[in-house]
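*Asks:* A predicted structure for the sequence below; I have some questions about it.
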Amino acid sequence: MANLPPSLSMGTPFGGPSTSVGAPANKDRNLASAEQLVLDLSNPELRENALLELSKKRELFQDLAPLLWNSFGTIAALLQEIVSIYSVLAPPNLTPAQSNRVCNSLALLQCVASHSDTRMLFLKAHIPLYLYPFLNTTSKSRPFEYLRLTSLGVIGALVKVDDTEVISFLLSTEIIPLCLRTMEMGSELSKTVATFIVQKILLDDVGMDYICTTAERFFAVGRVLGNMVQSLVEQPSPRLLKHIIRCYLRLSDNPRACAALGSCLPDSLRDGTFSNCLREDQIARRWLQQLVHNVGVGRVPSHQGGGFEHML
């Protein structure tokens, strides 16, 4: 995903083809190195170094995800690392060293979530649930923020590939409230990734139906999006604003949601407040124009009961 930093990008293949003369030998060495480091994960005394080395070099190792998934005890070792810090989440006593170590484990789980051969196995094992306590934290200290961001990277890896089964699973685990929490109190980068996840859920018909089924769900999402827009008036962020606009635009595809947006869409999205912020992004400008048009022509008078208001 273009809006994630390199350390959290979810689109880079592992061990892409090389044209150098020594490519076969390098490939063999990389494989041997990866296999040894994966074996080291099962040894508590060697695990910390193995986590660090694998997370730093994961893009060099071809098919690291299947190796992690199929090697005996490896996923259990990664989950053990995650569970081990639950006790310091509340009250918040997480140290930078603890955060870094767990984030290295999460980076490896992100590899598994990104790979086509292991994604659904990862999902069916309900491994994302182990990350939710991290998304439910409220501390804004750097160790907690780094933990939230890396956890969001794993979920983002799942939703990046359009798959209704993935969306249905996430909706059944209450991912929306967790993302909304981060969208309200996280850093700009965490807010961006969380909003991207909500955007991908909305773009799936199952996700759209879920959010627009009840007035409470729609207004919960709409309230957070509106608050984010208000904060961006003071501190603009083009990439975050782009994701917010795309969420609003998708909501406008639903007749009742579109009618409700007629009264709750922030004025700053209609009056040119963000013209300079979006000056370099033609796609976002076009989305915003389409959104304003949709809301303008799709607004239904409240006495006709076309929006959500009558459901509250």
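*Replies:* Okay, I see it. Remember, it's a predicted structure, so these values are computed and weren't measured experimentally. Numbers count the residues shown, from 1 in each chain.
*Asks:* all contacts plus neighbour counts: C-alpha atoms, from now on.
*Replies:* Fine.
*Asks:* Which helix or which strand is home to the residue most central in space within the chain?
*Replies:* By CA atoms, centre = their mean, the chain has its centre lying nearest to G156, at 3.3 Å. Taking DSSP states H and E as the criterion, G156 maps to helix 142-160.
*Asks:* Strands of the stretch 151-300 of the chain, residue ranges please.
*Replies:* For the stretch 151-300 of the chain, applying DSSP state E, counting those that start in this stretch gives no strands.
*Asks:* Below is an additional structure, to be compared with the one above:
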Amino acid sequence: MKADDTEVIRALLSPEIIPSCLRSMDIGCELSKTVTTFILQKILLDDAGLDYICTRGVKFFYVAQALGNMVGELVEQPSARLLKYIIRCYLRLSDNQRACDELGTCLPHILRDTTFNSCLCEDPVTRMWLKELLQKVNGNQVVVQAGESVNPIHSTRI
């Protein structure tokens, strides 16, 4: 999985792999969730994988639900690595316009506030990914994270 090989990704798109990953993301331990979210991230980073998830509404729904459930669990048991993979999955999903539109309503609200600031304080790349995700999902609305100022004349708070 560490190599970016489209043939490997295409093999993973069999009907059994995604449901198995989603089950592990729902009921696995932190290590299992991290590994399967990494696998999902690799699938999504390939155009064929993104297309496979986003053109099948049910698959997108289940993936978004599993990611959202894990985000909720991270409030109680934070894991910077798992959060990084989750945010990267969401960001890649947002590259598909239809999925991005859906994320506008199903993206967990705790990703939109300052809940995970302490978890992300030492990871500028993931902070940048989260900011990019929120800008894409929120359209023209300005995303306000802790430590940022807003000019009320030129923007709206969400």
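*Replies:* Structure received. Predicted model, so just to flag it, every value in this text is computed and none were measured.
*Asks:* Please state their TM-score.
*Replies:* The TM-score (TM-score structural alignment, normalised by the length of structure 2) is 0.86; 141 aligned residues with a CA RMSD of 1.3 Å.
*Asks:* helices and strands around the helix holding G156 of structure 1, which ones?
*Replies:* Packing partners of helix 142-160 of structure 1 (3 or more CA pairs under 8 Å, 6 or more residues apart in numbering; DSSP states H and E): helix 96-114, helix 132-135, helix 164-172, helix 188-203.
*Asks:* And for the shortest one, what's in contact with it?
*Replies:* For helix 132-135 of structure 1, the external contacting residues (CA atoms under 8 Å, 6 or more residues apart in numbering) are 86, 89, 144, 147-148, 151-152, 178-179, 182.
*Asks:* And the residues you listed, which of them are buried?
*Replies:* The neighbour count (16 or more other CA atoms under 10 Å) marks 89, 144, 147-148, 151-152, 178-179, 182 as buried among the contacts of helix 132-135 of structure 1.
*Asks:* buried set for the longest helix seen in structure 2?
*Replies:* If you go by DSSP state H, structure 2 has its longest helix at helix 57-76. Across helix 57-76 of structure 2, burial judged by 16+ other CA under 10 Å covers 59-61, 63-68, 70-71, 74.
*Asks:* Alignment lookup: T192 of structure 1 to structure 2.
*Replies:* Aligning on TM-score structural alignment places T192 of structure 1 opposite T34 in structure 2.
*Asks:* just checking, its match touches R81?
*Replies:* Yes: in this structure, T34 of structure 2 is within contact of R81 by CA atoms under 8 Å, at 7.3 Å.
*Asks:* who's more crowded, these two?
*Replies:* Using other CA atoms under 10 Å, the more surrounded residue of T34 of structure 2 and R81 is T34, with 21 against 14.
*Asks:* Who are the contact partners of the closest residue to the more buried one other than its chain neighbours?
*Replies:* Closest residue to T34 of structure 2 apart from its sequence neighbours, by CA to CA, 6 or more residues apart in numbering: L82 at 5.2 Å. Neighbour list for L82 of structure 2: 30, 33-34, 37 [criterion: CA under 8 Å, 6+ apart].
*Asks:* Just flag the most distant two among the contacts of helix 132-135 of structure 1.
*Replies:* The span of the contacts of helix 132-135 of structure 1, defined through CA to CA, is set by Y86 and C179 at 19.4 Å.
*Asks:* ok, now how distant is E188 of structure 1 from P238 of structure 1?
*Replies:* The gap separating E188 of structure 1 from P238 of structure 1 is 11 Å, by CA to CA, to the nearest Å.
*Asks:* In terms of packing, which of these two has more residues around it?
*Replies:* Using other CA under 10 Å, the more surrounded residue of E188 of structure 1 and P238 is P238, with 18 against 15.
*Asks:* Let me know the distance separating that one from A194 of structure 1.
*Replies:* P238 of structure 1 is 15 Å from A194 of structure 1, by CA to CA.
*Asks:* Kindly report the same for W287 of structure 1.
*Replies:* As judged by CA to CA, W287 of structure 1 and A194 of structure 1 stand 20 Å apart.
*Asks:* So for the two, which sits in the more crowded spot?
*Replies:* Taking neighbours as other CA under 10 Å, W287 of structure 1 and A194 compare with A194 leading, 30 against 17.
*Asks:* Thanks a lot, catch you later.
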